[in-house]
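J.: Give me a model of this one.
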Amino acid sequence: MGLLKTIFFIVLFYYGFKFLARLFAPYLMKKAAETIQKKAEQQFGGQQKQQQQKSSVKEGETIIDKKPGSQQESKKSVGEYVDFEEID
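T.: Below you'll find the model as predicted:
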């Protein structure tokens, strides 16, 4: 008798879950689409803002985003360079 009860509850849970999923799936999909749309708008707005800042620079003007010594510092932290040759 216990086996039949277990099977009954499993089937009941399965069909109950399917029913609830059909009810709430459209709402969840709508919320997910809105969230993705907001993130995309924020990213696009940030890119657009950067482009406007770059376009405000006059022709012939130079902009440097990095410090001059940053490349030398990063090479020092990498380590020693070893050149390997193939042996036939």
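J.: alpha carbons only for contacts and neighbour counts from here, please
T.: OK.
J.: And the helices in the chain?
T.: Under the criterion DSSP state H, the chain carries helices at the ranges 2-55, 70-78.
J.: Deepest-packed of the ones you listed, please.
T.: helix 2-55 (a mean of 11; mean count of other C-alpha atoms under 10 Å).
J.: Does anything pack onto that one? Which helices or strands?
T.: Using 3 or more C-alpha pairs under 8 Å, 6 or more residues apart in numbering; DSSP states H and E as the contact test, no helix or strand touches helix 2-55.
J.: Distance check, residue 24 against residue 44.
T.: Separation of residue 24 from residue 44 (C-alpha to C-alpha, to the nearest Å) stands at 30 Å.
J.: Residue 9 now?
T.: Distance of residue 9 to residue 44, computed by C-alpha to C-alpha: 49 Å.
J.: Also this sequence, please, to line up against the first:
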Amino acid sequence: MGLLYFILFVVAFYYIFKFSMRLLLPFAMRKLTERMMKKAQQQGQGQYNYGGAGNPFGNGSPFGGASQQQSQRGTYTKEVKIKVDYVPTQESKRKGTATAGEFIDFEEVK
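T.: This next block holds a predicted model:
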């Protein structure tokens, strides 16, 4: 009799847990994403200091800190001119059956 109660309890717990996760998980994920977005916005405004002694990255930010430091110091641009010696001619684009491949006639055998 005790084994039957245990099995019923486990099955009931499984379905209750499954149903509650369907209700609570979307809410928890929404809150998590809101918190992450808020933290990212605060980092973008420079409220966090990553340049401390315990920072393994050492350059201000763990995500692309070099470009962030350049933007803080002042940006510079370097113009690069590209010369193209050869431009291949574009082939006319074939449409329909011309590009579909090789067709093989067959007879269906029943």
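J.: Any chance you could compute the TM-score here?
T.: Comparison of the two superposed chains (TM-score structural alignment, normalised by the length of structure 1) gives a TM-score of 0.53, and 54 aligned residues with a C-alpha RMSD of 2.2 Å.
J.: Against residue 10 of structure 1, how distant is residue 41 of structure 1?
T.: Separation of residue 41 of structure 1 from residue 10 of structure 1 (C-alpha to C-alpha): 44 Å.
J.: should've said residue 33 of structure 1
T.: Taking C-alpha to C-alpha, one finds residue 33 of structure 1 at 32 Å from residue 10 of structure 1.
J.: what does residue 23 of structure 1 align to in structure 2?
T.: Under the alignment (TM-score structural alignment), residue 23 of structure 1 pairs with residue 23 in structure 2.
J.: what's the answer for residue 3 of structure 1, then?
T.: With TM-score structural alignment as the criterion, residue 3 of structure 1 matches residue 3.
J.: And that match, how far from residue 9 of structure 2?
T.: Residue 3 of structure 2 is 10 Å from residue 9 of structure 2, by C-alpha to C-alpha.
J.: do the same with residue 22 of structure 2
T.: 20 Å.
J.: same question, residue 17 of structure 2
T.: Counting by C-alpha to C-alpha - residue 17 of structure 2 and residue 9 of structure 2 are separated by 12 Å.
J.: Likewise for residue 30 of structure 2?
T.: Taking C-alpha to C-alpha, one finds residue 30 of structure 2 at 31 Å from residue 9 of structure 2.
J.: check contacts around the residue positioned nearest the centre of structure 1.
T.: Nearest to the geometric centre of structure 1 sits residue 39, at 10.0 Å (C-alpha atoms, centre = their mean). Going by C-alpha atoms under 8 Å, 6 or more residues apart in numbering, residue 39 of structure 1 touches no other residue.
J.: What does it correspond to in structure 2?
T.: Counting by TM-score structural alignment, the partner of residue 39 of structure 1 is residue 39.
J.: Residue 76 of structure 1 too?
T.: So residue 76 of structure 1 corresponds to nothing, using TM-score structural alignment.
J.: Tell me who's in contact with residue 76 of structure 1.
T.: Residue 76 of structure 1 neighbours (C-alpha under 8 Å, 6+ apart): none.
J.: Now do the contacts for the match of residue 3 of structure 1.
T.: Per C-alpha under 8 Å, 6+ apart, neighbours of residue 3 of structure 2: none.
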